[in-house]
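> Make a model of this:
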Amino acid sequence: MNYTAWAAEEYATPASDASLSFLKTIGANWVAILVTEYMDTKSATEIYADKVLTPSESSLIHVVQMAHSQGLNVMLKLHVDPKDGTWRGEIFPANIEAWFENYQGRVLHYIKLAESLGVELFCLGTELRSLSGKAFREYWERLISAVREIFTGPLVYAANWDEFQTVSFWDLLDYVGIDAYFPLSYTKTPSVEELLLAWVPWISLIETWQGEVGKPVIFAEVGYRSIDYAAREPWNWTIEGSYNPQAQANCYDAVFRAFWRRPWFAGLFFWNWQTNPAAGGSGDLGYTPQNKPAQEILRKFFGGEENPSSENLKKVTPCFWGASEEGKKRGEFCPVYERREVVHWEQSFLGKAAQSEFQNAKEV
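Okay, the predicted model is just below:
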């Protein structure tokens, strides 16, 4: 789970301790602790810890130690947000060299803290889509080299769902991170079966690409609001809608079933778990699963109550038709859905590149 706070001392409160402890009781074994730094505008070069909004160093120490005391592994995850409202994927500083120099300084600040606290995984950037391509590789090489001199644990970067194929430095990291807000359905309350079908082409795309990159994949974020049409634009936190906890729960269920046994898939962090143990609940339209039906889906899968066997996966998980020979042996052909259903989905959601690849898939 992504564990989130946007106040200096929020992670160090008794409420936060209680919320983190409860997260452990539903079977979670990892937590991504979020720390957000800020820029004044998308073109600024200065990156800074806001005295009010950024978790203080003492609160980060507290929450990491608290997580470890609960038996939770920790990923420390860095975000940078412009205060002018620009999405971080559209940051484009006026002085690229100065921005990366400042960014490296902020990363190294948290890397030293992570190493001293025994943090198990560090995410050194999130959704910096405008700054992660080939033109910027040299800056990332410099940053990652400096990080490796300090941090002995593995590294990941969290690419946006439409960015992961163009990140230029995966070879320098230990994991591929994807913020997996893939569009899946236009249905108000999509069934688990519909969502599993909707995952088919995305799984094919990710698996084919992963075979070329050769790094295990983590969903550094995946999340759904408890509203109607939750799977239509999962990334969009501004959409208005009616409370629909079942849509959220079905989306959670489908993610687990679609990726549970993928040999290249290393794990996921849902967005998000809040520091208030009473967060969420009936009427809440946000992403948290707390006190909603999705929380019980987490309990079932994290706690092992719902652990689909390979045989069950053949029955309920639609897998891509273009499977490798090894994939076929793992049961990665699924005869449940007719080709016309897949084509209808494909025409609705896929880009041209993915369509071309998926049209070559074979029916079983």
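> C-alpha from now on. contacts and neighbour counts both.
Fine.
> Who are the contact partners of residue 33?
Shown in contact with residue 33 (CA atoms under 8 Å, 6 or more residues apart in numbering): 2-4, 64, 74-77.
> Would you point out which residue is most central in this structure?
residue 221 (1.5 Å; CA atoms, centre = their mean).
> that's a helix at that one, yeah?
No - counting by DSSP: H, G, I helix; E, B strand; the rest coil, one finds residue 221 to be strand, located in no helix.
> Pull up the gap between the closest residue to it other than its chain neighbours and residue 10, please.
Nearest residue to residue 221 in three dimensions, chain neighbours excluded: residue 179, at 4.4 Å (CA to CA, 6 or more residues apart in numbering). As judged by CA to CA, to the nearest Å, residue 179 and residue 10 stand 24 Å apart.
> of these two, who's got more company?
It is residue 179, of residue 179 and residue 10, that has more neighbours when counted by other CA atoms under 10 Å, with 26 against 22.
> Next, report how far whichever helix or strand residue 252 is part of is displaced from the centre of its chain.
In this structure, residue 252 sits in helix 245-259 according to DSSP states H and E. The chain centroid and the centroid of helix 245-259 are separated by 14 Å under CA atoms, centre = their mean, to the nearest Å.
> Please provide the structure for the following sequence as well, for comparison with the first:
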Amino acid sequence: MKRLKSLIVLVLSLLLNSCAAQLEKINGVSFVASRDRIYEYHVKPVVQVNANYASVMPFGFLRTINSPNVIYNTERQWFGETKEGAKQYINELRKQNIKIMLKPQIWVWRGEFTGYIKMNSDDDWKILEDSYSKFILDYAQLAEELKVEIFCMGTELEAFIDNRPNYWFDLIKKVKKVYRGNITYAANWDEFKRTPFWSKLDFIGIDAYFPLSKNKTPSVKDCLEGWQNHLPEIEKKQEIFNKPILFTEFGYRSVDFSVKEPWKSDREMNQVNLEAQTNATKALFQTFWDKEWFSGGFLWKWYHNHEKAGGLNNSRFTPQNKPAEAIIKLHYSKL
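Below you'll find the predicted structure:
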């Protein structure tokens, strides 16, 4: 009888642990690279907001959208943008049990959109491919060395993918030879429908800047209704490829018309609207976080110097020291 009771307890324990594993979401923050090293006191606010993941984002640079050479790991970069910095950030975040998505990204000088990167000749395309492969495989090796949970092999590079699809399928094979963890790609909100290689990856990654409402201060209801214009297509892709959806970036500015064109970071948009950010954030959680096929996401964006970041007069994306931070903390505590 005692042995039967022990067996029942064991089975129940396994079932409960299994359910907990299924329910756990990726409650992430996009941890912004800075010029400084980070320490325990920089990570504590991440823990306090109930995040369990952080996206660490080293950078490579292109001089223009037609330049083929990816420049990275230079002395002119900020510490957090380099390989050494990414490693230091990962190790420090790990001390507080924060899991990692390593997400090396391209920045084009003057902030030109990476989705427009396109070469003018076949020779330049080949130079770009070699250069980008070196950049990505270097960080894939770091991801494997540090046993990073997720590796994101690109962010919003639609024209590059459209023009050189075979290269990308080959690059995925090369990454898998170097790195044995989960792989994704961060497609822009209007790009993910056309991304050709989801079947080869572990997550369908989306930078979730979907337009939801044209209202100056959208209500939660406005945003929930806006999501119904996009949800069917997201669900369709999930069903076709049988891959979980991961929001590789999500978030809203605390500004008027915050969900009309949520990708905009124009400095001219500076009229602070904390309610717009809060309502949009609530609606996103209500729409996605309880769906089984949704793995979670990475809040855009989170600065290391929490006490100085954001604030009630800040119109940028970060929720830090704004009412939206409490919304994040509440929802991240649930799953």
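> Just the TM-score for the two chains, thanks.
Once the chains are laid over each other, their TM-score by TM-score structural alignment, normalised by the length of structure 2 reads 0.86; 299 aligned residues with a CA RMSD of 1.4 Å.
> related to what we said a few turns ago, okay, and the helix holding residue 252 of structure 1 goes to which residues in structure 2?
Against structure 2, the aligned range for helix 245-259 of structure 1 is residues 274-288 (TM-score structural alignment).
> Could you pull out the buried residues of the matching stretch?
For stretch 274-288 of structure 2, burial by neighbour count (16 or more other CA atoms under 10 Å) applies to 274-285, 288.
> once aligned to structure 1, how far is it on average?
Averaged over the aligned pairs, stretch 274-288 of structure 2 sits 0.8 Å from structure 1 after superposition, using mean CA distance after the TM-score superposition for structure 1.
> Quick one: residues in contact with that stretch.
Applying CA under 8 Å, 6+ apart, the external contacts of stretch 274-288 of structure 2 come out as 216-221, 223-224, 227, 251-259, 294, 312, 322-324, 327-328, 331.
> switch the cut-off to 6 Å
For stretch 274-288 of structure 2, contacts defined as CA atoms under 6 Å, 6 or more residues apart in numbering pick out 217-220, 223-224, 252-254, 324.
> Filter those down to the ones in helices?
220, 223-224, 324 (DSSP state H).
> what's the neighbour count on residue 16 of structure 2?
Using other CA under 10 Å, residue 16 of structure 2 has 12 neighbouring residues.
> separation between it and residue 294 of structure 2?
Distance from residue 16 of structure 2 to residue 294 of structure 2, by CA to CA: 20 Å.
> quick one, strands of structure 2?
Assigned by DSSP state E, the strands in structure 2 fall at 26-31, 53-56, 59-62, 71-72, 99-102, 105-108, 150-155, 182-188, 204-207, 245-250, 294-302.
> once aligned to structure 1, how far is the longest one on average?
Once fitted to structure 1, strand 294-302 of structure 2 is off its aligned match by 0.7 Å on average (mean CA distance after the TM-score superposition for structure 1).
> any idea how far that strand is from the chain center?
Put simply, strand 294-302 of structure 2 sits 6 Å off its chain's centre (CA atoms, centre = their mean).
> What are the contacting residues of that strand?
Contacts for strand 294-302 of structure 2 (CA under 6 Å, 6+ apart): 25-32, 244-251, 318.
> orientation of it relative to strand 245-250 in degrees?
10 degrees (axes from the mean of the first three to the mean of the last three CA atoms, to 10 degrees).
> The residue nearest to residue 221 of structure 1 maps to what in structure 2?
Residue 179 of structure 1 maps onto residue 207 in structure 2, by TM-score structural alignment.
> ditto for residue 68 of structure 1
In structure 2, residue 68 of structure 1 lines up with residue 94, judged by TM-score structural alignment.
> now the spatially closest residue to its match that is not a sequence neighbour: how far from residue 322 of structure 2?
In this structure, residue 94 of structure 2 finds its nearest non-sequential neighbour in residue 100, 7.9 Å apart by CA to CA, 6+ apart. Taking CA to CA as the measure, residue 100 of structure 2 falls 25 Å from residue 322 of structure 2.
> These two: who's more crowded?
Neighbour totals were compared for residue 100 of structure 2 and residue 322, and residue 100 leads with 26 against 20 (other CA under 10 Å).
> counterpart of the residue nearest to the centre of structure 1 in structure 2?
Taking TM-score structural alignment, the alignment pairs residue 221 of structure 1 with residue 249 from structure 2.
> Its match is in contact with residue 207, isn't it?
Yes - taking contacts as CA atoms under 6 Å, residue 249 of structure 2 lies within contact range of residue 207: 4.5 Å.
> Of the contacts of strand 294-302 of structure 2, which count as buried by neighbour count?
Neighbour-count burial (16+ other CA under 10 Å) is assigned, among the contacts of strand 294-302 of structure 2, to 25-32, 244-251, 318.
> Which parts of the stretch 251-364 of structure 1 are helices?
With DSSP state H, counting those that start in this stretch, the ranges of helices along the stretch 251-364 of structure 1 come out as 293-302, 310-316, 325-329, 339-349, 352-359.
> Tell me which of those helices sits most buried.
helix 293-302 (a mean of 20; mean count of other CA atoms under 10 Å).
> What span of structure 2 is that helix aligned with?
Using TM-score structural alignment, helix 293-302 of structure 1 pairs with 323-332 in structure 2.
> Check what contacts that stretch and list those residues.
Contacting residues not belonging to stretch 323-332 of structure 2 are listed as 27, 49-50, 278, 319 [CA under 6 Å, 6+ apart].
> And the residues you listed, which is closest to residue 198 of structure 2?
The closest of these to residue 198 of structure 2 turns out to be residue 27 (CA to CA; 22.1 Å).
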